[in-house]
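[1] coords below, sequence missing:
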């Protein structure tokens, strides 16, 4: 006979303790009791008791030169335990398979390797077998493929500028007089809408879109979906592929505690902004609830043509 279990009752003190830790993670700097109380809405005496408890547990530590506190080695041990168990290929596999089947296309996960991105996991719809031109181990151009452009859009500005300078110095943008300005425009758009597009630019007969994903270790992957242009024209890419791609990337990011697409871009913008005390909300890397991360929508206007450059 099956037992009917009663949903557990949340422990308020535990929730508040994690709210305090998330507040410190989001701030990225030492905070005092008043700072925590203001950011979390927790009464100041309660915030003091919670901070004292977290100090005793090794999750926070007092700053030596002020009356503020900062994250301690205890949270690093917890994070390392989680990060050590992340296998991106294993986690992404079901999302790639579902995406490929839903779009009757191919789907790949890739990361940067020199001047290219390297496909590390792949899936294809059963109906797409005869048209698959890439698989695990395939290299694609950073400058012209959707996977490469998504990766460039997904890293921080310093890394992006350095990689682009390497591509320029290595002559990888030469031979195509308009490639550099087209890439610049594509990256601006990708930063705005949360995904990158390549319409016959990596291969003349291939259309694809890709979304960047940053995992808690800081590594950036890109996830794409596409197929030959006679199967996936720009209208299908816009109306069918891109919405499902965004959802798949968000689901994968939620599984591993990372960020994807527009959410990743917003986080990067916040990191680049002048330091200020934010509300108590998760900062990267948030190994937190999967709810609320399953959907990621572009920040730009998507009522027009999202494929135009």
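    Happy to help now that I have it. Bear in mind the structure is a predicted one, so any value in this text is a computation, not a measurement. Numbers count the residues shown, from 1 in each chain.
[2] from here on, contacts and neighbour counts on C-alpha atoms
    Noted.
[3] burial count for residue 47?
    Other residues within reach of residue 47 by the criterion other Cα atoms under 10 Å amount to 23.
[4] Would you agree it is in contact with residue 36?
    Yes: Residue 47 is within contact range of residue 36, at 6.7 Å (criterion: Cα atoms under 8 Å).
[5] try this one next to it:
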């Protein structure tokens, strides 16, 4: 390899590592992420992580909270994202169905997509019930398998592929207190049942259920999740809620296929 090729390869590796850190930091949202956790999740040594973070902070792509010393996504990344405000056509197509579903069930509806090894919430609609469970914010990025949306997305994949994705997220899952074997078991259960259900949600006294939005038998466009107080997803109401979720998912997939067929 020539010197020029060697420098090019080194430069590409640096860019990939910096982007990997940005994705990990994005998972922390307003809480931020500790340096030690960035090391554990990225697999990089401390000097490398520190060097990359220093540059990202200088470029305002990353901020460091002066009190907690945690790292957060900086304003430069946010401003860059504004250049593509119409980046998610699925959200535009899905929004009417999400609004109708939220009105029907009375609880909060989320839309999530898969991006690489993560699930990302890109939309949310609230219902009319007095108590809404806003368990996550739009923009939340989590390793696939954390939360029912990620489990539903993994369950839509081939078993071998889903297991590989979960295992590749092992370090990140460990930081979040999740065991690879437990996540794989949840995915297998969801694959058999056609949905992912967490009787005990992220917040005490809540519950959540997710179904994939399937375009054909093999491609998942995303996942719809409903979160509610646990009693509102109890046995006597659960089937009705899931049926309406599946109708919404089918409607979104049908509309997506219709629009895609025109282009």
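    That came in fine, so what should we check first? Bear in mind the structure is a predicted one, so any value in this text is a computation, not a measurement.
[6] Let me see the TM-score of these two.
    Scored by TM-score structural alignment, normalised by the length of the second structure, the superposition of the two chains gives a TM-score of 0.56; 175 aligned residues with a Cα RMSD of 3.4 Å.
[7] if we can go back for a sec, name the residues contacting each of residue 47 and residue 36 of the first structure.
    By the contact definition Cα atoms under 8 Å, 6 or more residues apart in numbering, residue 47 of the first structure and residue 36 are jointly contacted by residue 20.
[8] helix/strand/coil for the aligned residue in the first structure for residue 112 of the second structure?
    Counting by TM-score structural alignment, residue 112 of the second structure corresponds to residue 110 in the first structure. Secondary structure, DSSP: H, G, I helix; E, B strand; the rest coil: residue 110 of the first structure is strand.
[9] I'd guessed residue 110 of the first structure sits against residue 116; true?
    No: Residue 110 of the first structure lies out of contact with residue 116 (Cα under 8 Å); the separation is 9.7 Å.
[10] Which of the residues in the helix or strand where residue 250 of the second structure lies are classified as buried?
    According to DSSP states H and E, residue 250 of the second structure maps onto helix 235-262. Using 16 or more other Cα atoms under 10 Å as the test for burial, helix 235-262 of the second structure gives 241-242, 244-246, 248-254, 256.
[11] any idea how far residue 234 of the second structure is from residue 22 of the second structure?
    39 Å (Cα to Cα, to the nearest Å).
[12] Those two: which is more packed in?
    Neighbours per residue (other Cα under 10 Å) separate residue 22 of the second structure from residue 234, with residue 22 holding more: 21 against 12.
[13] residue contacts, that one?
    Per Cα under 8 Å, 6+ apart, neighbours of residue 22 of the second structure: 62, 73.
[14] A helix includes it, no?
    Yes: according to three-state DSSP, residue 22 of the second structure belongs to a helix.
[15] Closest one of the buried residues of helix 235-262 of the second structure to residue 94 of the second structure?
    residue 252 (5.4 Å; Cα to Cα).
[16] Touching, that closest one and residue 91? I think so.
    No: Residue 252 of the second structure is beyond contact range of residue 91, at 9.6 Å (criterion: Cα under 8 Å).
[17] picking up where we left off before, farthest pair in the buried residues of helix 235-262 of the second structure?
    241 and 256 (22.5 Å).
[18] can you give me how far stretch 5-19 of the second structure is from the chain middle?
    Here the centre of stretch 5-19 of the second structure is set off from its chain's centre by 27 Å, with Cα atoms, centre = their mean, to the nearest Å.
[19] which residues in the first structure does it align to?
    Across the first structure, nothing matches stretch 5-19 of the second structure (TM-score structural alignment).
[20] quick one: the strands in the stretch 1-150 of the first structure?
    60-62, 69-71, 106-113, 116-124, 139-141 (DSSP state E, counting those that start in this stretch).
[21] centroid residue for the second structure?
    Nearest to the mean C-alpha position of the second structure, by Cα atoms, centre = their mean, lies residue 119 at 2.2 Å.
[22] is it true that that residue touches residue 139?
    No: counting by Cα under 8 Å, residue 119 of the second structure does not reach residue 139; the two are 9.8 Å apart.
[23] Compare residue 110 and residue 116 of the first structure (neighbour count), which wins?
    For residue 110 of the first structure and residue 116, the more surrounded residue by other Cα under 10 Å is residue 110, and the numbers stand at 28 against 20.
[24] Against residue 118 of the first structure, how distant is the aligned residue in the first structure for residue 167 of the second structure?
    Mapped onto the first structure by TM-score structural alignment, residue 167 of the second structure lines up with residue 165. For residue 165 of the first structure, the distance to residue 118 of the first structure equals 20 Å [Cα to Cα].
[25] What of residue 244 of the first structure?
    Separation of residue 244 of the first structure from residue 118 of the first structure (Cα to Cα): 22 Å.
[26] same check, this time on residue 199 of the first structure
    From residue 199 of the first structure to residue 118 of the first structure the distance is 19 Å (Cα to Cα).
[27] same deal with residue 154 of the first structure?
    Counting by Cα to Cα, the gap from residue 154 of the first structure to residue 118 of the first structure is 16 Å.
[28] and if you look at residue 107 of the first structure?
    To residue 118 of the first structure, residue 107 of the first structure is 13 Å away according to Cα to Cα.
[29] ok, back up a step: just checking, what packs against the helix holding residue 250 of the second structure?
    helix 89-105, strand 206-215, strand 219-229 (3 or more Cα pairs under 8 Å, 6 or more residues apart in numbering; DSSP states H and E).
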